[in-house]
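> A structural model of the following input is requested.
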Amino acid sequence: TWDEATAVLVGDALQALAFEMVSHPDVPARADLALTLARAAGGQGMVLGQALDIAAESAASPLNLDQITRLQAGKTGALIEWSATCGAVMAGADMAPLQAYARALGLAFQIRDDVIDVTGDTATAGKAVGKDAEAGKATFVSLLGLDEAIRRAGSLADQACDALSLYGKDANGLQQLARFVIARKA
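Below is the predicted model:
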């Protein structure tokens, strides 16, 4: 059964596997990769974002748009950025275009999550929906409205795709991923 506890364990196992893989002696720039992965997963990235999210649940006032954007840049955004840039790190290539892509993609992903929480159903989403509104949490949807949140996610996906323009057709897969992120139902 796939429940929240199982999902957490799978996430822990995959994170450990990622460290194992980037620490392999045959991996170029393995120290840099392990360090940046630790930052993305830890207190400067995903853990920080999750901690801010938990703190927001009991805050005296709801978060504003800038605070939500910062919170969401942690969470999965930090891991998306690491995933998108690690190939460039190994190749010694410029990672700026991939960073720009990943930052826009990560935020689009989180906005889409907020949209799914409002418009989705539990069976399709694979998780409980409506939790944010029930908890009184500020989200992109609650602050921007549903239509503007959807528009913002689309604009961020466009930015992500544009950041990869110098790669030409080689970026098609990553660009398709950006489109998938904003169209997904789960």
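
> Only C-alpha atoms from now on, for both contacts and neighbour counts.
Will do.

> Let me see the contact set for K137.
56-57, 62-63 (C-alpha atoms under 8 Å, 6 or more residues apart in numbering).

> ok, which stretches of this protein are helices?
Listed in chain order, the helices found in the chain under DSSP state H are 4-22, 30-41, 46-57, 65-73, 75-91, 96-119, 122-125, 131-135, 140-144, 146-163, 172-183.

> Now the second one, please; I'll put the structures next to each other:
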Amino acid sequence: MELKSYLAEKAKRVDQAIDGFLPKAKTKPATIHGAMRYSVFAGGKRLRPIFCIAAAEACGGDPENALPPACAVELMHTYSLVHDDLPAMDDDDLRRGRPTCHKVYGEGIAVLCGDALLTEAFLVLAQTEPTKRYTARDYVSELALTGGSRHLIGGQVMDLEGEGKALSKRDLVKIHEAKTAALLTSSLRLGAMTANATPAKLDALTTFGHALGLAFQVIDDILDVTQSTEILGKTAGKDEAVEKSTYPSLLGLEASRKEAARLTKKAMTALDSFGKKGDRLREMADNLLRREF
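Next up, the predicted model:
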């Protein structure tokens, strides 16, 4: 199956699963459930859950078994976006081409929406079937560590504290390791765990996810200064407006493109041990690099 069809098929399957996991929009109190669904079904590409599923397939697993962690990762990702968009954080009015949650439902409901999505993520994750190597404890520990103060939340703290400051490349990498690379890496690891992956396979996917996550962020930074709001689906030039350090601001556009290519090559090399079973992951990584600069 060609990549475009694969991505569309898996995104549709993830959406179906999330629809089944989440409370219906009219479930009382309807306001919070409407806000949760508004935010989750706002047109995302489902990149992280599809990587979760592809990792399971690369390790010889059943993609259906990877659906609970795939959906849990997407719920955690959406919660982080809802909170990032708040006026107290990145203060953005657009997300995926639509008004952000707090613009539609108000700031209080947006905060609670994010809280609810994060909590729901673990309810969904708890439905993952254990394997010989991995138990519910392993799944929960993996996602909780990623979503906590050491990674996702810690990265947002560093990001907020870095506004208006000239950060070093090392500091910028630390932020994006925590904010972007960690969740992508966990997506891959969780998918592999549902397939009872060996420690060696898990290590290879960790290296792959870390490098690809950083490459993804470099490209996002490039797009922020080279594309329009209409194309991005979010406010273009936002990072520059709040004096946030980015790869282009530190390295320049051409050097940033080379950095994205270097990181993607590192990610590809990490998949060598998978042979042909890693081809789908390679295709997806290459597709990310070839986004319009």
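
> tell me the most buried of the helices of structure 1?
Among the helices of structure 1, helix 96-119 has the highest mean neighbour count (mean count of other C-alpha atoms under 10 Å), at a mean of 23.

> so how much does that one differ from structure 2 once superposed?
In the superposition against structure 2, helix 96-119 of structure 1 averages 0.5 Å from its aligned positions (mean C-alpha distance after the TM-score superposition for structure 1).

> Onto which residues of structure 2 does that helix map?
Aligned using TM-score structural alignment, helix 96-119 of structure 1 spans residues 203-226 in structure 2.

> now the counterpart of T246 of structure 2 in structure 1: how far from S61 of structure 1?
Under the alignment by TM-score structural alignment, T246 of structure 2 pairs with T139 in structure 1. Applying C-alpha to C-alpha, to the nearest Å, the value for T139 of structure 1 to S61 of structure 1 is 13 Å.

> State the number of residues packed around E74 of structure 2.
27 (other C-alpha atoms under 10 Å).

> ok but it is inside a helix, no?
Yes: judged by DSSP: H, G, I helix; E, B strand; the rest coil, E74 of structure 2 forms part of a helix.

> who's in contact with C86 of structure 1?
Neighbour list for C86 of structure 1: L33 [criterion: C-alpha under 8 Å, 6+ apart].

> per the alignment, it corresponds to what in structure 2?
The alignment partner of C86 of structure 1 in structure 2, by TM-score structural alignment, is L190.

> re the thing from before, so T139 and S61 of structure 1 - more neighbours on which side?
Between T139 of structure 1 and S61, T139 has the larger neighbour count (other C-alpha under 10 Å), namely 24 against 11.

> ok, now how distant is the residue lying closest to the more buried one once chain neighbours are set aside from Q176 of structure 1?
Of all residues not flanking T139 of structure 1 in the chain, D114 sits nearest, at 6.4 Å (C-alpha to C-alpha, 6 or more residues apart in numbering). Distance, D114 of structure 1 to Q176 of structure 1, by C-alpha to C-alpha: 21 Å.

> and the contacts of K137 of structure 1 as TSV, adding distance to P25 of structure 1?
Shown next, in TSV, are the contacts of K137 of structure 1 (distance: C-alpha to C-alpha, whole Å):
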residue	distance to P25 of structure 1
A56	41
E57	43
P62	47
L63	44
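
> so which of those residues would you say is closest to A38 of structure 1?
Nearest to A38 of structure 1 among the contacts of K137 of structure 1, counting by C-alpha to C-alpha, is A56 at 24.0 Å.

> dump the residue contacts of the corresponding residue of structure 2 for the closest one.
Using TM-score structural alignment as the criterion, A56 of structure 1 maps onto G162 of structure 2. G162 of structure 2 sits next to 244-245 when contact means C-alpha under 8 Å, 6+ apart.
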